[in-house]
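**Q** sequence first, then the predicted structure, then my questions.
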Amino acid sequence: MATRRLIPAPKDEDEDNPDAWLLTYSDAVTLLMAFFIMLVSFSKIDIPIYEQVKAGILDQLGKQGDKAKEQSPIALMKVDLEDVVFALQADQAVAIGTDSRGVVMELDSSAFFRPGAADIREVAIPILFNMAKTLMAPRYEPFVIEVEGHTDDDPISTARFPSNWELSAGRASAVVRLFMTQGLAGDKMKAVGYGETRPKLPNRTAEGAPIPENQAINRRVVVRISPMSLDERDAYFERRSREEIAAGNFAKGRTPPSETQAPPPAR
């Protein structure tokens, strides 16, 4: 009687390789990483909200200990500027808040400037002086400052200000110049004039009649303070380093190499 020979079934290769699941896992992780990179590339980060969420998470996890109660630089800046405003009783003329970029200060033009002029009122100068001193704190150095001038839609035509564009730009420039006199670096500030093109409220009714209350709100100077990007921060501190080196050489009576080199021989 012939004996029946049993042929074993072929083994699955995965049975001999217990780590085969890692291949599928790595593919899934790679796909997730690509997905989140795509989300970040299309997203707009709201810096104040991001810092609030970050502080809240760290507080709940208890990873910062006593430091968990510390506020973010933007939150600290907002509080410091509010203290200045309230100490000088200027809260009726200055509104301080935050947006997706950082801190926003709105200055009532009628409180800071005379009608049709870009010269800062004497009574408003101490407010801006103290704001500048606050922004001079080392923790606020890597921040950029953008000053915007806005007007209502009433036209102006003077020798100094042919239109609302020049008036709004002149008021923004006046604030920047005053900040610079207090030591804020000019290369991290800019002045922008928008004229009447960006009103907060309608200047007129549907029939074209002016709305004085809205026009008064639209006449404003907006100071936006936001963190520098990584590239801006690197460029800023590189300029500061070069300036310090140049100042040190000047103090020691040295002349920069470019000025001591002899001119090339004539050919």
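**A** Received it, and whenever you're ready, just let me know what you need.

**Q** rest of the way, CA atoms for contacts and neighbours
**A** OK.

**Q** what about residue 84, how many residues close to it?
**A** By other C-alpha atoms under 10 Å, the residues close to residue 84 number 20.

**Q** give me the helices and strands touching the helix or strand hosting it, please.
**A** Taking DSSP states H and E as the criterion, residue 84 maps to helix 73-87. In terms of contacts (3 or more C-alpha pairs under 8 Å, 6 or more residues apart in numbering; DSSP states H and E), helix 73-87 is packed against strand 94-98, strand 103-108, helix 125-135.

**Q** please dump the ones you listed into a markdown table; it should also carry distance to residue 81 and mean neighbour count for every row.
**A** Shown next, in a markdown table, are the helices and strands packed on helix 73-87 (distance: least, C-alpha to C-alpha, whole Å; neighbours: other C-alpha atoms under 10 Å):
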| stretch | distance to residue 81 | mean neighbour count |
| --- | --- | --- |
| strand 94-98 | 8 | 17 |
| strand 103-108 | 9 | 20 |
| helix 125-135 | 6 | 17 |
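
**Q** all strands of the chain, in order?
**A** 94-98, 103-108, 143-150, 189-193, 220-227 (DSSP state E).

**Q** which of those strands sits closest to residue 37?
**A** Closest to residue 37 of the strands of the chain, according to C-alpha to C-alpha: strand 220-227, at 22.6 Å.

**Q** can you list contacts of that closest one?
**A** By C-alpha atoms under 8 Å, 6 or more residues apart in numbering, the residues outside strand 220-227 that reach it are 101-110, 142-151, 171-172.

**Q** presented hereafter is structure B, for comparison with structure A:
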Amino acid sequence: MRRHRPQQQIEVKHERWMVSYADFITLLFAFFVVMYSISQLNEAKYKELSTSLNAIFTSPPRNPNPIALNERSAMPSAVVDQSAQSTLAGTPAIVADLSQLESQLTSEFADLIDDELVELDSNELWLELKLNSNVLFASASAEPSDAAKELFGQLATKLRGYENQIQIEGYTDNQAIRSPRFASNWELSSARAATVVKLLIASGVRPQRLSAVGYGEFQPIADNDTVAGRQQNRRVVVMVSRRAPERMSVSARTAMEMAAKEPNAFQSQSEISRAASRASAIAEMRQMAEQRLLQELEAEAAAQAEEELPPLILQPQATESGGVLYSNGDSQ
């Protein structure tokens, strides 16, 4: 008769989940401790920083002397009106001067205009002088030709008597450039604009008035599928601003608009002077940044223009001892 072994009972411990739960609670506690520790701020320093930022960005300059509500500002409103009008709308004298400049340039470059190598145009914001790059530079080059040096020397004599901002813009066609100096048409157009800036500075135009921009092939004015269209797209444009404050910062322009609308917004002439000084400082910083960018582009282009060493080709040569000597073939 078969004996039946008694089945062994397995004891099941139902408390094992408590170990995992305890680990989870411990980690959760540590997490909240860390979060609490990093959330502690120095309240005094926080208030000091908040007050300083609020004073710089939001608080307008105030007059230390008390002013009655029904008392008008001691500064004549004519000063505010004149400053605001000359800043925001551009004075008629500037427009008249540029009209005279336009007639002078038309007379100076009449032959080039007739040959469709130079085009003169204007609107309410800019006086635009468009020049064909074929007259100024060789293909895939930013070195100015003799004609370019003479042309921009003549142009500089006309521009020296003005204080308007001048922007030089470089454009190319869509043909891929094959030059060790320029990686793409971006570099070529920027280098050509920078070259024109240098020519104008060398002829007496103040550097503070000048800026250079390169657009590459991405703003064509004609069809790049034809030779004539590509020739029109290869151009350099000299843009003379009709208004001196075209480069004014947004904050300074807002301050001048407030002065024009509310003469009592600024309680003294010194406050307007400070606003103008801030705008001038911002413009100078922007000009320095643009000049630094031009220097970096020129340094990069000069580095790419360095001639690479020719490849070293080793040729086997038999020696008197029966061995083989590898040389480049130039050794004597």
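**A** In hand now; what should we look at? Please read these numbers as outputs of a predicted model, since none were measured by experiment.

**Q** hang on, the earlier thing: can you put the helices and strands packed on helix 73-87 of the first structure in JSON lines and add distance to residue 160 of the first structure?
**A** Shown next, in JSON lines, are these (distance: least, C-alpha to C-alpha, whole Å):
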{"stretch": "strand 94-98", "distance to residue 160 of the first structure": "27"}
{"stretch": "strand 103-108", "distance to residue 160 of the first structure": "22"}
{"stretch": "helix 125-135", "distance to residue 160 of the first structure": "22"}
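
**Q** where do the helices of the stretch 201-332 of the second structure begin and end?
**A** Secondary structure of the stretch 201-332 of the second structure (DSSP state H, counting those that start in this stretch): helices at 227-233, 250-261, 269-305.

**Q** got the ones you listed as CSV, with mean neighbour count and distance to residue 113 of the second structure columns?
**A** Converted to CSV, those look like this (neighbours: other C-alpha atoms under 10 Å; distance: least, C-alpha to C-alpha, whole Å):
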stretch, mean neighbour count, distance to residue 113 of the second structure
helix 227-233, 17, 14
helix 250-261, 17, 38
helix 269-305, 15, 30
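
**Q** these: which one's closest to residue 318 of the second structure?
**A** Nearest to residue 318 of the second structure, of the helices of the stretch 201-332 of the second structure and by C-alpha to C-alpha, is helix 269-305 at 39.2 Å.

**Q** for the closest one, the distance to its chain's centre please.
**A** 9 Å (C-alpha atoms, centre = their mean, to the nearest Å).

**Q** same for it, what does it pack against?
**A** helix 185-202, strand 210-214, helix 250-261.

**Q** onto which residues of the first structure does the second one map?
**A** Under TM-score structural alignment, the match for strand 210-214 of the second structure in the first structure covers residues 189-193.

**Q** mean shift of the matching stretch relative to the second structure?
**A** Here the mean offset of stretch 189-193 of the first structure against the second structure after fitting is 0.5 Å, by mean C-alpha distance after the TM-score superposition for the first structure.

**Q** buried residues in the helix or strand containing residue 86 of the second structure?
**A** According to DSSP H and E, residue 86 of the second structure maps onto helix 77-88. Applying a neighbour-count criterion of 16 or more other C-alpha atoms under 10 Å, one finds 77, 80-81, 84-88 buried in helix 77-88 of the second structure.

**Q** what does it contact?
**A** Helix 77-88 of the second structure has contacts (C-alpha under 8 Å, 6+ apart) with 91, 244-245, 253, 256-257, 259-260, 263.

**Q** and the angle from it to helix 269-305?
**A** 20 degrees (axes from the mean of the first three to the mean of the last three C-alpha atoms, to 10 degrees).

**Q** chain center to helix 77-88 of the second structure: distance?
**A** With C-alpha atoms, centre = their mean, you get 30 Å for helix 77-88 of the second structure.

**Q** pull up the aligned stretch in the first structure for the strand or helix carrying residue 49 of the second structure.
**A** Using DSSP H and E, residue 49 of the second structure maps to helix 43-57. Aligned by TM-score structural alignment, helix 43-57 of the second structure falls on no residue of the first structure.

**Q** ok, back up a step: what's the farthest-apart pair in the contacts of helix 77-88 of the second structure?
**A** Of all pairs in the contacts of helix 77-88 of the second structure, the most separated under C-alpha to C-alpha is 244 and 263 at 22.5 Å.

**Q** now distance to residue 218 of the second structure too, for the helices of the stretch 201-332 of the second structure, in TSV please.
**A** Rendered in TSV, the data for the helices of the stretch 201-332 of the second structure read as follows (distance: least, C-alpha to C-alpha, whole Å):
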stretch	distance to residue 218 of the second structure
helix 227-233	10
helix 250-261	28
helix 269-305	19
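
**Q** how about those, which one is nearest residue 186 of the second structure?
**A** helix 269-305 (10.6 Å).

**Q** of the helices and strands packed on helix 73-87 of the first structure, which approaches residue 215 of the first structure most closely?
**A** So among these, strand 103-108 is nearest, using C-alpha to C-alpha, at 11.3 Å.

**Q** thinking again about what came up before, which other residues reach the helix holding residue 49 of the second structure?
**A** Applying C-alpha under 8 Å, 6+ apart, helix 43-57 of the second structure has no contact partners.

**Q** coming back round to it: out of the contacts of strand 220-227 of the first structure, which end up buried?
**A** For the contacts of strand 220-227 of the first structure, a burial check counting by 16+ other C-alpha under 10 Å picks out 101-109, 142-151, 171-172.

**Q** thinking again about what came up before, the helix holding residue 49 of the second structure: how far from the chain's middle?
**A** With C-alpha atoms, centre = their mean, you get 32 Å for helix 43-57 of the second structure.

**Q** one more: stretch 121-128 of the second structure?
**A** 22 Å.

**Q** what is the corresponding segment of the first structure for it?
**A** So stretch 121-128 of the second structure sits over residues 97-104 in the first structure, by TM-score structural alignment.

**Q** which outside residues touch the matching stretch?
**A** Under C-alpha under 8 Å, 6+ apart, the answer for stretch 97-104 of the first structure is 45-49, 74, 77-78, 96, 105, 222-227.
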